[in-house]
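# Here you go, sequence then predicted model.
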Amino acid sequence: MFEAFSISFLIVTLAEMGDKSQLVCMALAARLPPRQVLIGAILAFAGLNALAVAVGGTLASWLPTIWVLTAAAVLFAIFGLQALWQGWQEWQQGQDQPAEDTSDVSHVSRKRVIGSTFSLIAVAELGDKTQLSVAALSTKFDILSVWLGATLGLAMTSALGVLIGCALLRRLQLRWLHLASGVLFLVMALAMAIQLIA
């Protein structure tokens, strides 16, 4: 269980650093009460991760293990290559990519901050690489440990986003985070491929 928790936590934390969900948290926290922003983000991630592990667990029981492992290895490899490519492009440019458009949220009422944050994060992350990765991990590991590790990882990145704020985003070296998450995804893909051969 600790292995599943640790792997899920590490993969999700690295993959989400500098990702759109963290940028959304930064933008919202710059304009709205940070505590409610964080609560809304954590609730959204908890729900999305529950959906992901439920889908992953169901697939694991319906499909042959070799198919599930193959699909998971391919997904991890694709995400790893995408992250490495993004990090490499940022490295070539000698600077980080500009922040993603997070839309104007200044009209959101303070009484609706949690709901608005929940909606933005849920829409932004539904079907994202992180959710698909959680689903893939839940086919191999204990789903409760995967859910807990992924949710805590996402909660931590959201909290960092809220604390850092939009002003500090320009100073972060996001290319290193993209490269590190890419390598980690590829290592996981390789580990699953080895299991298929063995």
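Sure, I can see it. Numbers count the residues shown, from 1 in each chain.

# going forward, measure contacts and count neighbours with C-alpha atoms only.
Noted.

# residues contacting the nearest residue to residue 30 once chain neighbours are set aside?
Counting by C-alpha to C-alpha, 6 or more residues apart in numbering, residue 30 lies nearest to residue 165, which is 6.0 Å off, once chain neighbours are set aside. By C-alpha atoms under 8 Å, 6 or more residues apart in numbering, the residues touching residue 165 are 26-27, 29-30.

# Likewise for residue 16?
Counting by C-alpha under 8 Å, 6+ apart, residue 16 makes contact with 22, 130, 154, 157.

# roughly how far apart are the third one and residue 68?
Here the distance between residue 154 and residue 68 works out to 25 Å (C-alpha to C-alpha, to the nearest Å).

# same question, the last one
Counting by C-alpha to C-alpha, the gap from residue 157 to residue 68 is 28 Å.

# With neighbour numbers in mind, choose between those two.
residue 157 (25 against 20; other C-alpha atoms under 10 Å).

# quick one, helices of this protein?
Ranges of helices in the chain, per DSSP state H, are 2-16, 20-31, 34-62, 65-93, 113-125, 129-138, 143-164, 166-169, 174-197.

# list the helices and strands the last one packs on?
I take that to be helix 174-197. On a contact count with 3 or more C-alpha pairs under 8 Å, 6 or more residues apart in numbering; DSSP states H and E, helix 174-197 meets helix 2-16, helix 65-93.

# got another, please set it beside the one above:
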Amino acid sequence: MEALSLSTLIVALAEIGDKTQLLALLLAARFRKPWPIIFGILLATVANHALAAAIGAWVSSQFSPEVLRWTLGLSFFAIAAWTLVPDSMDEEDAGWYRHGAFVATLVLFFLAEIGDKTQVATVALAAQFSDTLMVIAGTTLGMLLANVPVVLLGHFAADRLPLNIIRAVAACLFVAMGLYVLLD
């Protein structure tokens, strides 16, 4: 349960104000069809985070516990710093809109998550916890917790969230995880 709950909390907070949350807002405004967008987010996240978790599990099997501990601890510190930087959207993604809400969401979310802080966090969490399925479930749930309200409520929710405070809380959680790993 620790892998599930921690993965959910970390990704949900890190995702607020992230480019994929902005993408969810744009898709919701563009298509006004929340369910295909939500299903696209779900499938794209499961696929992307399963790949990330597999990489994390592989990495944990390739290094000694000491090297892994320092790498993970420092990775969480780097993700904490990265969390404090607001994301923006690329205009080149608009070409996928012609394929409909589900396909556009599926492809754009999968691509937007490549190298994103939540994907890197998934790699680190999977390297830390042996239960990769719980990590995938937790990071996916965290993505949904952050993005589904944006899809359903549009500008109403996004405009009223204190993004700087949420980014700071998420960064503190990543620093805490880094300290936990290093001091464990």
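Nice, I can see it. These figures come from a predicted structure and were not determined experimentally.

# that older thread, give me the aligned partner of the residue nearest to residue 30 of the first structure over in the second structure.
Matched to the second structure by TM-score structural alignment, residue 165 of the first structure sits across from residue 154.

# Show me what residue 183 of the second structure aligns to in the first structure.
Residue 183 of the second structure maps onto residue 194 in the first structure, by TM-score structural alignment.

# residues touching the nearest residue to residue 52 of the second structure once chain neighbours are set aside, list them.
Using C-alpha to C-alpha, 6+ apart and skipping the chain neighbours, the partner closest in space to residue 52 of the second structure is residue 123 (5.0 Å). If a contact means C-alpha under 8 Å, 6+ apart, then residue 123 of the second structure has 52-57 as its contacts.

# Tell me the one of those residues nearest residue 8 of the second structure?
Of all the contacts of residue 123 of the second structure, residue 8 of the second structure sits closest to residue 53, with 13.9 Å by C-alpha to C-alpha.

# okay, now the closest one: neighbour count?
29.

# how far away is the residue nearest to the spatial centre of the second structure from residue 25 of the second structure?
Averaging the C-alpha coordinates of the second structure gives a centre point, and the residue nearest to it by C-alpha atoms, centre = their mean is residue 118 (3.1 Å). To residue 25 of the second structure, residue 118 of the second structure is 18 Å away according to C-alpha to C-alpha.

# same deal with residue 93 of the second structure?
14 Å.

# Between these two, which has more neighbouring residues?
A count of neighbours by other C-alpha under 10 Å puts residue 25 above the other of residue 93 of the second structure and residue 25, at 22 against 14.

# Give the full set of residues in contact with the more buried one.
150-151, 154-155.

# Could you find the closest non-adjacent residue to residue 145 of the second structure?
Nearest to residue 145 of the second structure is residue 12, by C-alpha to C-alpha, 6+ apart, at 6.0 Å.

# ok, the one you found - contacts?
139, 141-146.

# likewise residue 121 of the second structure?
11, 76, 79.

# Columns distance to residue 110 of the second structure and neighbour count on top of those, output as a markdown table?
As requested, these are exported to a markdown table (distance: C-alpha to C-alpha, whole Å; neighbours: other C-alpha atoms under 10 Å):
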| residue | distance to residue 110 of the second structure | neighbour count |
| --- | --- | --- |
| 11 | 15 | 26 |
| 76 | 22 | 28 |
| 79 | 19 | 23 |
